[in-house]
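S.K.: Structure here, sequence nowhere to be found:
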């Protein structure tokens, strides 16, 4: 099959190459999916630039998929050949920037009536947002929640999920169109320009000096560090990016009794790395894998009934993956960049 692979770590313009590669072979729990659409996530760019674990090249990125089932493993239940499905391939195997991809069926669901581009915009960011809000922060109606980078892929879905739950939202953005999108389209209660506003002062004013009890950090770096200044005592910060806490910050977290958690939807399938692509301890992981499929099904239903609106800002042809990566790395992408692989 054809795949648009990376041949090494490095700049997008230098490492992408269209190649003939071996067709994926299903494990007992896998679906083989003919890829219709995929999308770009910051995770793709991080792996392309420098992997946290050793990688073999050529490597196929692409950790969202909407496509059609063409083959299935012997222990697959609930799916049939010809089903149109969506899912998020694990980042520890080859992804969906190819004609076909193997994906564990327990982290998939049916695409329903969703358009191919819309469907591919949901899995990774949707599961990330859902798990961060409901499994980590455990949001409830009436909560004040700070959601950073509200116009981004994860952020724009997180705001909608939290608003649907009855939360009050403070979010951050910088471009005029992003600020307007968060306020007018997503319905955030307060939208702060992080380049101009004193975020800590504004949050303290909005919360009448109490600080933010729940913070979802979608930016990392300085954004995460500054969140420590306005998280309330006994509060909770959930970050979706690797962050470092120095001794002083750790002491600050300790004194205020702050919970710090990390949301990475791939962690539940990290056993892939230790078994040549076969998930170790599959029976123990079955419930967790099913959980992601169930979350995806809920998200699809919410989109179908208009409660959730994924935003696709641009659709690229898969021959133009390097351009899509460069666009992602320049920043300020609203919603998702989708890639069309086959028709």
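M.R.: Arrived safely. The model shown is predicted, which means the values in this text are computed figures rather than measured ones.

S.K.: okay, CA-based contacts and neighbour counts for the rest of this
M.R.: Will do.

S.K.: Please list all residues in contact with residue 154.
M.R.: 125-126, 128-129, 218, 335 (CA atoms under 8 Å, 6 or more residues apart in numbering).

S.K.: looking at these, which has the most residues close by?
M.R.: Neighbour counts for the contacts of residue 154, by other CA atoms under 10 Å, peak at residue 129, which reaches 28 neighbours.

S.K.: So residue 229 sits against residue 201, correct?
M.R.: No. Look at residue 229 against residue 201 with CA atoms under 8 Å: they stay out of range, at 9.3 Å.

S.K.: So which other helices or strands are in contact with the biggest strand by length in the chain?
M.R.: The single longest strand within the chain, with elements called by DSSP state E, is strand 30-40. With contacts taken as 3 or more CA pairs under 8 Å, 6 or more residues apart in numbering; DSSP states H and E, strand 30-40 sits against strand 65-72, strand 100-104, helix 116-120, helix 321-330, strand 336-340.

S.K.: any chance of those in JSON lines, plus mean neighbour count and distance to residue 20?
M.R.: Shown next, in JSON lines, are the helices and strands packed on strand 30-40 (neighbours: other CA atoms under 10 Å; distance: least, CA to CA, whole Å):
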{"stretch": "strand 65-72", "mean neighbour count": "25", "distance to residue 20": "19"}
{"stretch": "strand 100-104", "mean neighbour count": "27", "distance to residue 20": "12"}
{"stretch": "helix 116-120", "mean neighbour count": "25", "distance to residue 20": "24"}
{"stretch": "helix 321-330", "mean neighbour count": "17", "distance to residue 20": "16"}
{"stretch": "strand 336-340", "mean neighbour count": "26", "distance to residue 20": "18"}
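
S.K.: put this beside the first:
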């Protein structure tokens, strides 16, 4: 099969190569999917630049997929050959930047009437946002939640999910276009320009000096560290990044009795029989079909131009998702 692989860690312009790779073979819990579309996530760029887990090359990235089921493992339930599905391949196996990909069936759902592009924009960021808000932060109607980078992949769905639950949403952006999108399209209650405004002062003012009880960090680094400054006593920060906490930050968390949790949906499924991710994906598909949730696709690239898509992602100016369309489908399988 054709795949656009990385041959080493490094800049997008130098490490991608379109080549032939072996087709995946279904293990017991797998669907083998003929790829129609996939997307680019910051996770792809982090792995391409330098992975904390050792990788074998060539490596196929791409951790979203919309496609057609062409093979099923012996344990698969709820799917049929020829189903059009969406899913999120685990980052610990080859991904969907290829003609075919194998995905654990509990990480998949039927794609419904969604377009191929919209469908591929949902899985990784949708599951991440859903689990971070509902399973980690346990948001409820009336809560105020700070969601960083509201125009980004996870952020733009997280803002919409929080508003659907009935929360007041404070989000951050910097460009005028992004701020307008967060306020007008996504419905965020407060949009803070993190370059020009003092985010801590603004959050403390909005919370009458109490600080934010619920914070979703989608940026990491100094943004995470600053979250501690304006988190409420007994507050909760959920990060989707591998943030490091030094002794000083740990002490600040301790003194304010702040809960720190992490959200990573790409690991091995601990109990495939529960189909948790599949249930979330099914719910997200229904919300998009009814117009409750509106994923944003900023641009669509062909698989051959995957390096350009990575370079655009790394500008930090993407709103929503960048989708990759596979134009080299193997019609014979």
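M.R.: Sure, I can see it. Keep in mind the model is a prediction, meaning the values are calculated, not measured.

S.K.: And the TM-score between these chains?
M.R.: Once superposed, the chains reach a TM-score of 0.97 (TM-score structural alignment, normalised by the length of the second structure), with 328 aligned residues with a CA RMSD of 0.9 Å.

S.K.: nearest to residue 2 of the first structure, of the helices and strands packed on strand 30-40 of the first structure?
M.R.: strand 100-104 (8.5 Å; CA to CA).

S.K.: Superposed on the second structure, what's the mean shift for that closest one?
M.R.: Once fitted to the second structure, strand 100-104 of the first structure is off its aligned match by 0.5 Å on average (mean CA distance after the TM-score superposition for the first structure).

S.K.: what's the offset of that strand from the middle of its chain?
M.R.: Strand 100-104 of the first structure sits 18 Å away from the centroid of its parent chain (CA atoms, centre = their mean, to the nearest Å).

S.K.: Just the buried positions in the helix or strand just after that strand, please.
M.R.: Along the chain past strand 100-104 of the first structure, the next helix or strand (assigned with DSSP states H and E) turns out to be strand 108-110. Using 16 or more other CA atoms under 10 Å as the test for burial, strand 108-110 of the first structure gives 108-110.

S.K.: can you list contacts of strand 108-110 of the first structure?
M.R.: Contacts for strand 108-110 of the first structure (CA under 8 Å, 6+ apart): 83-88, 292-294, 296-297.

S.K.: run the last query once more with 10 Å
M.R.: 31, 65-68, 78-79, 83-89, 119, 123, 289-300 (CA atoms under 10 Å, 6 or more residues apart in numbering).

S.K.: coming back round to it: between the longest strand of the first structure and strand 65-72, how big is the angle?
M.R.: 170 degrees (axes from the mean of the first three to the mean of the last three CA atoms, to 10 degrees).

S.K.: Next, the angle from strand 30-40 of the first structure to strand 100-104.
M.R.: Using the same axes, to 10 degrees: strand 30-40 of the first structure against strand 100-104 is 110 degrees.

S.K.: what's the mean deviation for the helix or strand just after strand 30-40 of the first structure versus the second structure?
M.R.: Using DSSP H and E, the helix or strand that follows strand 30-40 of the first structure in sequence is helix 42-49. Its aligned residues in the second structure lie a mean 0.4 Å from helix 42-49 of the first structure after superposition (mean CA distance after the TM-score superposition for the first structure).

S.K.: any idea how far helix 42-49 of the first structure is from the chain center?
M.R.: Distance, centroid of helix 42-49 of the first structure to centroid of chain: 12 Å (CA atoms, centre = their mean).

S.K.: Now do the shared contacts for residue 229 and residue 201 of the first structure.
M.R.: residue 211.

S.K.: neighbour count winner among these two?
M.R.: Neighbour totals were compared for residue 229 of the first structure and residue 201, and residue 229 leads with 18 against 13 (other CA under 10 Å).

S.K.: and the more buried one, what helix or strand is that in?
M.R.: Per DSSP H and E, there is no helix or strand for residue 229 of the first structure.

S.K.: And for residue 251 of the first structure?
M.R.: Counting by DSSP H and E, residue 251 of the first structure is found in helix 247-255.

S.K.: Past that helix, which element shows up next along the chain?
M.R.: Criterion used, DSSP H and E; the element after helix 247-255 of the first structure is strand 259-262.

S.K.: Would you mark the buried spots in stretch 73-89 of the second structure?
M.R.: 73, 76, 79, 83-89.

S.K.: Generate a markdown table for the residues you listed, with distance to residue 152 of the second structure as supplementary columns.
M.R.: Shown next, in a markdown table, are the buried residues of stretch 73-89 of the second structure (distance: CA to CA, whole Å):
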| residue | distance to residue 152 of the second structure |
| --- | --- |
| 73 | 35 |
| 76 | 33 |
| 79 | 32 |
| 83 | 30 |
| 84 | 27 |
| 85 | 24 |
| 86 | 20 |
| 87 | 20 |
| 88 | 18 |
| 89 | 20 |
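
S.K.: ok, the closest residue to residue 7 of the first structure other than its chain neighbours - how many residues close by?
M.R.: Among residues not flanking residue 7 of the first structure along the chain, residue 58 sits closest, at 4.7 Å (CA to CA, 6 or more residues apart in numbering). Counted by other CA under 10 Å, the residues lying close to residue 58 of the first structure total 18.

S.K.: Right, I'll leave it there.
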